[in-house]
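Asks: Provided below are the primary sequence and the corresponding predicted coordinates.
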Amino acid sequence: MMQSLYTASTGMLGMQTQIDTTANNIANVNTIGFKKSRAEFADLMYHVMEYAGTSTSDTTKSPTGIEVGLGVRPTAINKIFSEGSLKQTDNNLDLAITGRGFFKMELPDGTQVYSKNGSFKIDQNGTIVNSDGYTLVPQIVIPPDATNINIGTDGTVTVIQPGQTQATQIGQIQTTNFINPAGLHAMGDNLYLETDSSGQPVEGIPGVDGLGTLRQGFVELSNVELVVELTDLITGQRAYDANSKIITTSDEMLQTTNNLKR
């Protein structure tokens, strides 16, 4: 059987992975805090018919070998954590991190998760939560009579209450960083989970020790660039088509061989 059939099939499967990744990027172009992914590939093992340096005579050696590749395989789908554009919303509970860092939240079962989506809300108890009701960590409770909420670039949360002229500090938002953010597990819902590859979380005050500062009244948009993604979609489709043509050509060659007569 011709090896080209199997080699081309690996190419089609690889390009399908790239197109699926690109499709997910495009689908989330307007998702707050979304980080795009990039499919990465490597060539497979080689069928070696002759090694380079094989002796061709008593005094000469082959300068090159004869090695036929067996296709391609996906090696990783890498998250790109470059900063997205900031959009002003004028909502006091919308926060964007300018620089490195994640917001830390807690699931109902106590699991600690991380997110770049700073679109927060207040629940029935005045606690700052995300759109799914997951509590921001450390927990911050807004007094019910607060007339104004201010969040500084260092995460300091202050409020003004009736009858007061001075702002009262009620808490401080911290951010978390990882030595390898690409190693985080993407759970969906704009949430990430710590893994062995991401390294231990490093928490701190925004603006200190390399952590980004906070911007109140802004959200960080997706870092997906449509022009780049559409270009990748076209090249992936063309590569898929080219690999399918290889299968067609190999099939025609086999058909020609089967039609040979003595």
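Replies: Received the coordinates, thanks. Residues are numbered from 1 along each chain as shown.
Asks: can we go C-alpha only for contacts and neighbour counts from here?
Replies: Will do.
Asks: E229: neighbour count?
Replies: Other residues within reach of E229, judged by other C-alpha atoms under 10 Å, total 21.
Asks: Pull out the buried residues from stretch 141-157.
Replies: Counting neighbours by 16 or more other C-alpha atoms under 10 Å, one finds that the buried residues in stretch 141-157 are V141, I142, I149, N150, I151, T153, D154, G155, T156, V157.
Asks: again, but for stretch 1-12
Replies: Buried residues in stretch 1-12 (16+ other C-alpha under 10 Å): S4, L5, T7, A8, S9, T10, G11, M12.
Asks: Check it against this one:
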Amino acid sequence: MIRSMFSAISGLRNHQTMMDVVGNNISNVNTTGFKSSTTVFQDVLSQVLRGGGAANQELGGTNPAQVGLGSRVAAITTNFGQGALQRTGRATDLAVQGDGFFVVNQAGQELYTRAGSFSIDALGRLVTQEGAFVMGWQSDAAGNVNSNGAIGQIQVPVGDLVAPVASTEIALGGNLPSNAAVGASIVNSVEVFDTQGNPISIRHTFTKTAADTWTVASEYTLADGTTGAAGADSTIVFDGAGEIDAGASTINPLNTIPAPAGTIDLFLGDPGGANRLTQYGELSTVAVLSQDGSAAGSLQSFSVSQEGLVVGSYSNGRTRAIGQIALASFANPEGLEKVGGSNYRSTMNSGLAQLGTAGAGGRGLLSSGTLEMSNVDLAQEFTNLIVAQRGFQANSRVVTTSDELLQEVVNLKR
């Protein structure tokens, strides 16, 4: 009777622990990145009343007779299944689709989390809502990221400036009409930039001088209104198929624009390639396709790619990599220790953190503008709540019944 009472007491304790776990799961049903837990029970040592006997020629074998001594909590396991993604629209809200954890540094301690509700602090650093630094790799001045190096803080340089890029090439393409009369002209223009980022307007005038032959005269206009020839006239000769005859053509660079502008080459496309300059029929579609220069620009916004690359958009239309967010994976994620704030700490049984980029090494991809919600299944948790309640009631009834039996024993002597 005493054994049954103590067994029931262990059951009460265990079901109370189960209630605590279920209650914690339900309380975190809307916690970003939360992973639910499950309680696992097992029995404890049993008292052997009679040992097992071996079979012989005269008697058969006998099984051991044992009385259990109650139960205990074997484990509280964490379910790392994917939670639903909720769209927020904030550029700094990130969710991991698949395996992996964000790496954060909180007061010098490296922690791991699935909660991607980040923000930018006053110094431009990417931080969690608790102020922990989001770790990754910062790019160099050219926008290159070395993901094989040591991780550090990700910083978005608010107000960052990119230097101007001097134009060195203008790409022309489209079609000049083969039926145009000699002396006909077609004009287009493009804005290029000198080494200081000052804009220069270049005007191209295509004039047909003979059958299948055109000249290109280029004129510059500076910001102060100064104009002049941008270079010697070029001659473009087409063959009978409407393609540029490279041997007969003379394409001169634009090399007479005043300093600080440099020499600018004219590119008319590769033979047989896309967007090359041709001479077919009546079509008149010649145009400037691109130029490789830009003015100075300041950082306007940034975005995060699926691979965790933080890309800044500048006022001059250019983009540049700012950094890349690191993800960590573990051989045994269930071995991680919860430390609060939706953060985890590695343990001896979780294995070492394997750092890398999203989408590589079994790590999932990032989804920008979304958050991973809790993976708590309310229907399952309420079912577990009923199971825990009934288990607690049953064990309490065992205690009551054992007490009644003891009372009967005491009442034997009256």
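Replies: Okay, I see it. Note that the structure is predicted; figures quoted are calculated from it, not measured.
Asks: Got a TM-score for the two of them?
Replies: Overlay of the two chains. TM-score (TM-score structural alignment, normalised by the length of the first structure): 0.95; 259 aligned residues with a C-alpha RMSD of 1.4 Å.
Asks: on that earlier part again, secondary structure and distance to L193 of the first structure added to the buried residues of stretch 1-12 of the first structure, as a markdown table?
Replies: Formatted as a markdown table, the buried residues of stretch 1-12 of the first structure follow (DSSP: H, G, I helix; E, B strand; the rest coil; distance: C-alpha to C-alpha, whole Å):
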| residue | secondary structure | distance to L193 of the first structure |
| --- | --- | --- |
| S4 | helix | 41 |
| L5 | helix | 40 |
| T7 | helix | 36 |
| A8 | helix | 36 |
| S9 | helix | 34 |
| T10 | helix | 31 |
| G11 | helix | 32 |
| M12 | helix | 32 |
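Asks: mind putting these in CSV, distance to P162 of the first structure included?
Replies: Formatted as CSV, the buried residues of stretch 1-12 of the first structure follow (distance: C-alpha to C-alpha, whole Å):
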residue, distance to P162 of the first structure
S4, 77
L5, 76
T7, 73
A8, 72
S9, 70
T10, 68
G11, 67
M12, 66
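Asks: whereabouts in the first structure does the longest helix along the second structure align?
Replies: Of all the segments of type helix in the second structure, defined by DSSP state H, the longest one is helix 378-410. On the basis of TM-score structural alignment, helix 378-410 of the second structure is assigned to residues 226-258 in the first structure.
Asks: That stretch vs the second structure, mean deviation?
Replies: For stretch 226-258 of the first structure, the mean distance to aligned residues of the second structure following superposition is 0.6 Å (mean C-alpha distance after the TM-score superposition for the first structure).
Asks: Mind listing what's buried along that stretch?
Replies: Across stretch 226-258 of the first structure, burial judged by 16+ other C-alpha under 10 Å covers E229, D232, L233, G236, Q237, A239, Y240, N243, S244, I246, I247, S250.
Asks: Nearest to S82 of the first structure among these?
Replies: E229 (15.2 Å; C-alpha to C-alpha).
Asks: What separation do you get for the residue nearest the centre of the first structure and M187 of the first structure?
Replies: A centroid search over the first structure (C-alpha atoms, centre = their mean) returns K79, at 2.7 Å, as the residue closest to the centre. Applying C-alpha to C-alpha, to the nearest Å, the value for K79 of the first structure to M187 of the first structure is 13 Å.
Asks: check contacts around the aligned partner of R320 of the second structure in the first structure.
Replies: With TM-score structural alignment as the criterion, the equivalent of R320 of the second structure in the first structure is T168. In this structure, T168 of the first structure makes contact with T158, V159, I160, judged by C-alpha atoms under 8 Å, 6 or more residues apart in numbering.
Asks: Please repeat the previous calculation with a cut-off of 6 Å.
Replies: Under the criterion of C-alpha atoms under 6 Å, 6 or more residues apart in numbering, the neighbours of T168 of the first structure are T158, V159.
Asks: give me the stretch of the first structure that the top strand by length along the second structure matches.
Replies: Ranked by number of residues, the top strand in the second structure under DSSP state E is strand 199-210. Strand 199-210 of the second structure corresponds to no residue of the first structure when matched by TM-score structural alignment.
Asks: ok, whatever residue of the second structure lines up with L86 of the first structure to G359 of the second structure distance?
Replies: L86 of the first structure maps onto L85 in the second structure when the alignment is built from TM-score structural alignment. When distance is defined by C-alpha to C-alpha, L85 of the second structure is 18 Å away from G359 of the second structure.
Asks: could you show me where the helices are in the stretch 1-150 of the first structure, in order?
Replies: Listed in chain order, the helices of the stretch 1-150 of the first structure (DSSP state H, counting those that start in this stretch) span residues 3-27.
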